[in-house]
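Here is the input, now give the coordinates:
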Amino acid sequence: MNKTIALAMASCLIGAPALAQTTLRVVTAFPQGTMQNIPLTAFVEHVNETCTDSVTLNFVGGPEAIPTFELGEAVRRGVVDVGFSSQSFYTSIVPDASAIRLSTNSAAEQRENGGWELLNRIHNERMNAYYLARTSDGIPFHLYLTEEADPLDLSGVSLRIAPVYRAFFEDLGATVVQIPPAEVYPALERGVVQGVGWTSLGLFDQGWDQHIRYRVDPGFYVSDSNILVNLDRWNGLDAAAQDCLSEAALWVEGQDHVLLDLQAEELQRQADAGVQVIALDGERRDEFLRRASDAGWAELERLQPEYVTELRELLAPESAE
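Down below sits the predicted model:
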């Protein structure tokens, strides 16, 4: 190659602009340092390692940046680009999303049978959000109590709730109090509530184990921690960024075995800390789970019936039969 041409080409390469890279701001609904954020941390690291030519994620913070129950609206309005939140924190915007907790099949199966596509469309319509990924699949909720009680009759018991189990706990006779996770400890300490609904993970993260004495088995529903992207921001990304984020979404959904392993350790840790199990068996167990499912679907039917039948067929086919 002619030396002059070679020098000219090198000069062009040096002066050429780098490939466009978009930075997206990320906020979690969960307090920092809690186990619920493990999938998000992995997702952010994975994207920033594999999508270097197209998109990078900038973690802004948790509820100290955007309060837990306000994050859904912040995503809708584009105040933040990416939110990591459970549907229980944004059901006021997307009531239909509560069907996620009633799922009896996996996130992978929902991608195969059209369930993910329907949920994405619903999030598009109601929240101006792209439903990128669902994590924490397979992690159930539990009822935790400070005092022993009959799980099938909670009359006189005040429970901290999020919208995810409001209808169910009310059906069991409990008085319900909705407060964000960061305010649960003082509520337990002062006796404002005598129990909480929470997943099998994270009891120790915020010190709740200092007051909780009982866990009701079986667990009910399934938890979800969803990665949501403001739809306008998503549509403004180039194809390379969208493709890389979509691939990362599939990757992080395939990492839920990490939480399942931690769940076994967490339940053993609860036992070691003296948390006793109130185990429901036989007909009482069946009644507990049936009432959970019936209350959840009835509430969704009342709040937003538009997609209930389709959601039930795709997310919980057994219950639709």
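
from here on, contacts and neighbour counts on C-alpha atoms
Noted.

ok, which stretches of this structure are strands?
For the chain, the strands defined by DSSP state E occupy 22-28, 55-61, 82-85, 129-135, 141-145, 158-161, 175-178, 195-199, 214-220, 225-230, 276-279.

would you list these in a markdown table and tack on mean neighbour count?
A markdown table is the format used below for those (neighbours: other CA atoms under 10 Å):
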| stretch | mean neighbour count |
| --- | --- |
| strand 22-28 | 20 |
| strand 55-61 | 18 |
| strand 82-85 | 28 |
| strand 129-135 | 25 |
| strand 141-145 | 24 |
| strand 158-161 | 25 |
| strand 175-178 | 17 |
| strand 195-199 | 23 |
| strand 214-220 | 20 |
| strand 225-230 | 25 |
| strand 276-279 | 16 |
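
Which stretch among these approaches residue 306 most closely?
Closest approach to residue 306 among the strands of the chain is made by strand 129-135 (18.6 Å; CA to CA).

Give the other helices and strands that the closest one contacts.
helix 115-127, strand 225-230, helix 231-236, helix 239-253 (3 or more CA pairs under 8 Å, 6 or more residues apart in numbering; DSSP states H and E).

Need the contact partners of the last one.
Same thing as helix 239-253. Contact with helix 239-253 is made by 39, 42-43, 46-47, 50-51, 54-55, 107-108, 132-135, 137, 234, as judged by CA atoms under 8 Å, 6 or more residues apart in numbering.

One more, please, to line up against the first structure:
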Amino acid sequence: MKRLLTGAAVAGLLLCGYTISASAATLKVLTSWNKNVWPTYVVLDNFIKNVKKLGGDKIKIRISGPEVVPGFQQLQPVKAGVFDILFTHGVYHMGSKGLAAIMDAMNSDPVGKRTSGVWDHLDKFYQKTHGLKLLAISPNSTKGYHIFLKKPLSSKGDWKGRKIRGTQTYHGVIRLFGGEPVVMSGSQVYSALEKGVVDGAAWPAAGMLSMKHFEVAKYKVRPTFGTSTLPFLMNLKSYKKLTKEKQNILLQAGYLTELEMPWIGDQVQAEEDAALAKKGVKITRLPADQVSKMRKAFSESIWALGEKCCGADAKKLRELSEKSGLSW
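Prediction:
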């Protein structure tokens, strides 16, 4: 907590020396999620509040969501300058050198990511590779991801033979316990569970409530694994057009968001857990001796994807992460 308070104090001090600019900047934000996915969208909501808190009316935000540009197609229009800022997950552009996806293999410590060189390395990568400036790389909680199921774990503590929806970052965990990964968009999960196309799904630890998955799946596997980590990426040309004052407002709003979200996200998680319990959702637990294997399978699959995607840059991030104790 001391580290977080210190970071917040620094953020405030860094803004003190700037003068008031004459006109407001209006920035177009493209987000991969709408408010109906609140446990994820809350990160963007907090960022916008921090921009307002630090900059008043100097920066105005205009938001467009996946109904305008689908999540997996959002990188290019931000690179092209059609939008100024992208709020997303690295896996959504993994096929286009989405190095940010491998941040999920690290814990949620925002200060450590900055002091270790991880943050700067990721920033330089996106500037050089995509023409995008990193504003923040924020966890949405300390809880990461989980698997939820239509039926509880087997007597052996696995889901052998079941079909589990999951993007490629989850495949290591799904296969570890005998499952068959099924790739589909998040919007298809409810129907697929309802119709028996899949037997469960990998998802951020919070989200069963807002997506109403509890209506078609009554078991959530615990403990959780990994860290859901979400980048804010800004078109570099748009960023450079801003005054130093406005650049600093965005950067410090990003830092404050990184510092605050572990605690805000955990509160969202606690509220969801309580609500789900009232709706009959039960916990099914992995055997204790399988927990470390699960977390290792997740992180190793993430690192492997990173190396396939981004080679030496992914290896460098892993080196920095492991040296500083950020890796799971």
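
re earlier: give me the buried entries from the contacts of helix 239-253 of the first structure.
Buried by 16 or more other CA atoms under 10 Å: 39, 43, 46-47, 51, 54-55, 107, 132-135, 137, 234, out of those.

And the furthest pair within those?
Using CA to CA, these span at most 28.2 Å, a distance reached by 54 and 137.

List just the nearest of the buried ones among the contacts of helix 239-253 of the first structure to residue 121 of the first structure.
Taking CA to CA as the measure, residue 121 of the first structure lies nearest residue 132 of these, at 11.2 Å.

about what we covered before: tabulate the helices and strands packed on strand 129-135 of the first structure in CSV, adding columns for distance to residue 297 of the first structure.
Putting those into CSV (distance: least, CA to CA, whole Å) gives the following:
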stretch, distance to residue 297 of the first structure
helix 115-127, 16
strand 225-230, 20
helix 231-236, 28
helix 239-253, 25
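
Give me whichever of those is most buried.
Among these, strand 225-230 has the highest mean neighbour count (mean count of other CA atoms under 10 Å), at a mean of 25.

Where does that strand end up in the second structure?
Using TM-score structural alignment, strand 225-230 of the first structure corresponds to residues 230-235 of the second structure.

Measure the mean distance from that stretch to the first structure post-superposition.
Its aligned residues in the first structure lie a mean 1.6 Å from stretch 230-235 of the second structure after superposition (mean CA distance after the TM-score superposition for the first structure).

The lengthiest helix in the first structure maps to which residues in the second structure?
In the first structure, assigned by DSSP state H, the helix with the most residues is helix 282-303. Helix 282-303 of the first structure lines up with residues 288-309 of the second structure when matched by TM-score structural alignment.

Enumerate the positions of that stretch that are buried.
By 16+ other CA under 10 Å, the buried positions in stretch 288-309 of the second structure come out as 291, 294-307, 309.

Could you work out the most separated pair of those?
Spatial extent of these (CA to CA) is set by the pair 291 and 309 at 27.3 Å.

hang on, the earlier thing: can I get the strands of the first structure in TSV including distance to residue 317 of the first structure?
Output for those, formatted as TSV (distance: least, CA to CA, whole Å):
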stretch	distance to residue 317 of the first structure
strand 22-28	31
strand 55-61	36
strand 82-85	25
strand 129-135	19
strand 141-145	20
strand 158-161	27
strand 175-178	30
strand 195-199	23
strand 214-220	17
strand 225-230	22
strand 276-279	27
